[in-house]
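Undergrad: this one's structure only:
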């Protein structure tokens, strides 16, 4: 775990300092690095398909394949990555991923300026960068509790998710402006630079995590992977959240994979306007992250999560109404509410998973859930691309958004509907973990104050 972290202990009644965790040097560095990197990733989510559409004349299916390629690594290496992360020190893994991603995104402008850029290279960059993200994100989720005290995990997750949502507002708009003025390829240079900032911030963190337990290295990788899968499959809360996440991500990526094509080709927007509209939709994430804590305190964490997920998604049916007139406002409003619900739900779920899961299983449990959750993302992207090519992007939007609106019903299939708050630890007989291993942290049901996906 971390070295001594100076703050008012949970439950003492002492007032928290102004700005909370942002006054903590190590968390502030982690927050700055992740916020900067998130801004770059937000740029890329728009710049990469814009490069494909405007520079290479890619088809709707090819643009969807780009989105799928970034997530396929979760299906291929997601499970062993979780076991490896539980064996390795996390910060060196994260630094290696930053360095590799920096080089990958620099290769696109270099190839474009040399006149050698192809769809094949964009697919390769998306695939390899996605591989780096598997290791980075898994390590990051396990690393956060080493920097932040257990009682402060809800605040830490809320601040990180809030910053991520804020840069998702700025990123698409910036990508659109850069594409309009300098060309879409130039936007990828900014993304490459953000990985350098992230690496420098990681190097500046002083807290050192405890080394992984040596005795675990005597077990086989297959056994460790199986332990994480069994924990998720047998736990009634994690199991329902995993199934819901898989269904929800299928719809979310289905519409996101064709959104740029829809706005540019069907609605007739310029890249700059399309980026601005996507930025306005992303403002919902800021509202969702900021309001998650209040909703948990007012209604309870379990009820707040169900409400956010079930009530937000149906507003996505406003997005296919987009047109150059008043329909743009309806589309923005619909996207705003969808994103707000997703981010608020993710804030609550992330804090719950980090406090509920035994520390020794955290990497494997996180990646077991993500293996299923993120495994449907490439399928969603391919579904969106195939439907868009067959029946058009607007009709595809209607179908995908109707399906997304129904996914929240999955949350009513488990014990969540009977609870006000999420539990702080598993029942002794509900998991294969040793009963002597405590849950990592305090309850997420009463946070001081999110996963998309």
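TA: Yep, that arrived. From a predicted model like this one, the values you see are computed outputs, not experimental measurements. Residues are numbered from 1 along each chain as shown.
Undergrad: For the rest of this, base every contact and every neighbour count on C-alpha atoms.
TA: Will do.
Undergrad: Near the residue nearest to residue 59 when sequence neighbours are not counted, how many other residues are there?
TA: Among residues not flanking residue 59 along the chain, residue 53 sits closest, at 7.3 Å (Cα to Cα, 6 or more residues apart in numbering). Applying other Cα atoms under 10 Å, we find 20 other residues in the vicinity of residue 53.
Undergrad: now swap in residue 8 and tell me
TA: 12.
Undergrad: Confirm it sits in a strand?
TA: No. Counting by DSSP: H, G, I helix; E, B strand; the rest coil, residue 8 is not found in a strand; it is coil.
Undergrad: That one and residue 297, how far apart?
TA: As judged by Cα to Cα, to the nearest Å, residue 8 and residue 297 stand 20 Å apart.
Undergrad: List the buried residues for stretch 34-46?
TA: For stretch 34-46, the neighbour count (16 or more other Cα atoms under 10 Å) marks 34-46 as buried.
Undergrad: re earlier: enumerate every residue touching the residue nearest to residue 59.
TA: Applying Cα atoms under 8 Å, 6 or more residues apart in numbering to residue 53 gives the contacts 59, 63, 261.
Undergrad: Just the buried subset of those, written out for ChimeraX, thanks.
TA: Selection of the buried residues among those in ChimeraX, burial being defined by 16+ other Cα under 10 Å:
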select :63,261
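Undergrad: now stretch 120-134: how far from the chain's centre is it?
TA: The chain centroid and the centroid of stretch 120-134 are separated by 17 Å under Cα atoms, centre = their mean, to the nearest Å.
Undergrad: One more to weigh against that first structure:
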């Protein structure tokens, strides 16, 4: 009787481990940059609400505007190359900030442009690593592999802001940005070290799915298909509109919160990072509770009932007074409202 070879654990798969390590470093870097960019603007350039709003918008805009285009482009590009270029590009962009500061030419427009390009490369990286995974591991291991990658994403969102705040407080913003840039270089090196033989699984997956070998549609067709699916699906169309509105005003609130915490309450950067971590922890708790609540009252009712809670939670910030730093950090963290959206896997890259 023929014997079935035991499946190798993913933790022992060198190709997957290198991708996982690179993805973890990259997500921590993105989480770090999300806090570091506005802090650099406030500390070094005395940025006000309008400037911080522009920097936050530059960070968020690529996901909204370029997501469909980038998803279609990644389908046509070597994904390993996209990952490496994404990491090295972000490292170079970040290094321009401390160099400009040392030369005395750092400005708000530069921060906005760098933030926009960072966000764009982050979208490229996030789309590419999800598409690259099936070329490294067997199809039956994809669920486990994606779970491990999502653990890293959650850990970065949870711990990244606190680590960023502590590092900025310890070595000052320009040096912290240099360290962030170096982290992206290490991520690129891990991806570069993935050998061609590690990608041989792609042939097995392709053989198991011959339907995938269909004539490639045009770039415009791919983008149009993604838009048609989203706007043609009543639930996705409604959730997309609600999410966009919530994110828009949430970004405005986040801008005010940061300036309020730093300029009015006098919180240290470390405590601001701690408050952001509390908000991320609330996101993990919300994910657990949302599943239980939605099973009882339905997904639609859960969304309708929870989205409006973000507004009243911000009211408590008005009662914060300077001098109670830890309490103020706890209140700011509690006022953060996590948001979650999802799309079918068949159109996730677009």
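TA: Done, it's in. On a predicted model such as this, the values are computed, not experimentally measured, just so you know.
Undergrad: before we move on, the earlier item: nearest to residue 343 of structure 1 among the contacts of residue 53 of structure 1?
TA: If you rank the contacts of residue 53 of structure 1 by distance to residue 343 of structure 1 using Cα to Cα, residue 261 comes first, at 24.1 Å.
Undergrad: rewinding a little: and the residue nearest to residue 59 of structure 1, what pairs with it in structure 2?
TA: Alignment note (TM-score structural alignment): residue 53 of structure 1 maps to residue 42 of structure 2.
Undergrad: With distance to residue 241 of structure 1 and secondary structure as added columns, please give the contacts of residue 53 of structure 1 in a markdown table.
TA: Conversion of these to a markdown table gives the following (distance: Cα to Cα, whole Å; DSSP: H, G, I helix; E, B strand; the rest coil):
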| residue | distance to residue 241 of structure 1 | secondary structure |
| --- | --- | --- |
| 59 | 35 | coil |
| 63 | 29 | helix |
| 261 | 31 | helix |
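Undergrad: Closest to residue 179 of structure 1 out of the contacts of residue 53 of structure 1?
TA: Minimum distance to residue 179 of structure 1 across these is 14.8 Å, recorded for residue 261 (Cα to Cα).
Undergrad: what does the closest one align to in structure 2?
TA: Match for residue 261 of structure 1 (TM-score structural alignment): residue 259.
Undergrad: Now do the strands in structure 1.
TA: Taking DSSP state E, structure 1 contains no strands at all.
Undergrad: if I look at residue 221 of structure 2, how far off is residue 77 of structure 2?
TA: Distance from residue 221 of structure 2 to residue 77 of structure 2, by Cα to Cα: 17 Å.
Undergrad: how far is stretch 248-264 of structure 2 from where the chain is centred?
TA: Centroid separation between stretch 248-264 of structure 2 and its chain, computed with Cα atoms, centre = their mean, is 19 Å.
Undergrad: likewise stretch 301-314 of structure 2?
TA: Offset of stretch 301-314 of structure 2 from its chain centre (Cα atoms, centre = their mean): 23 Å.
Undergrad: May I see the buried residues of it?
TA: Neighbour-count burial for stretch 301-314 of structure 2 flags 302-303, 310, 314 (criterion: 16+ other Cα under 10 Å).
Undergrad: What lies in contact with it?
TA: 246, 290, 293-294, 334-337.
Undergrad: Tell me which of those residues fall in helices.
TA: Among those, the members falling in helices (DSSP state H) are 246, 290, 293-294, 334.
Undergrad: Closest one of the residues you listed to residue 96 of structure 2?
TA: When those are ranked by distance to residue 96 of structure 2 (Cα to Cα), residue 246 comes first, at 32.5 Å.
Undergrad: If we ignore the residues flanking it in sequence, what's nearest the closest one?
TA: residue 307 (7.7 Å).
Undergrad: Look up how far residue 175 of structure 1 lies from residue 104 of structure 1.
TA: 18 Å.
Undergrad: Could you check which of those two is surrounded by more residues?
TA: residue 175 (33 against 18).
Undergrad: Spit out the contact partners of the more buried one.
TA: Residue 175 of structure 1 makes contact with 43-44, 46-47, 184, 187, 272, 275, according to Cα under 8 Å, 6+ apart.
Undergrad: Which residue in structure 2 aligns with it?
TA: Match for residue 175 of structure 1 (TM-score structural alignment): residue 164.
Undergrad: ok, back up a step: now the buried members of the contacts of stretch 301-314 of structure 2.
TA: For these, buried by 16+ other Cα under 10 Å: 246, 290, 334-337.
Undergrad: Now tabulate the buried residues of stretch 301-314 of structure 2 in a markdown table and tack on distance to residue 60 of structure 2.
TA: Shown next, in a markdown table, are these (distance: Cα to Cα, whole Å):
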| residue | distance to residue 60 of structure 2 |
| --- | --- |
| 302 | 25 |
| 303 | 22 |
| 310 | 19 |
| 314 | 21 |
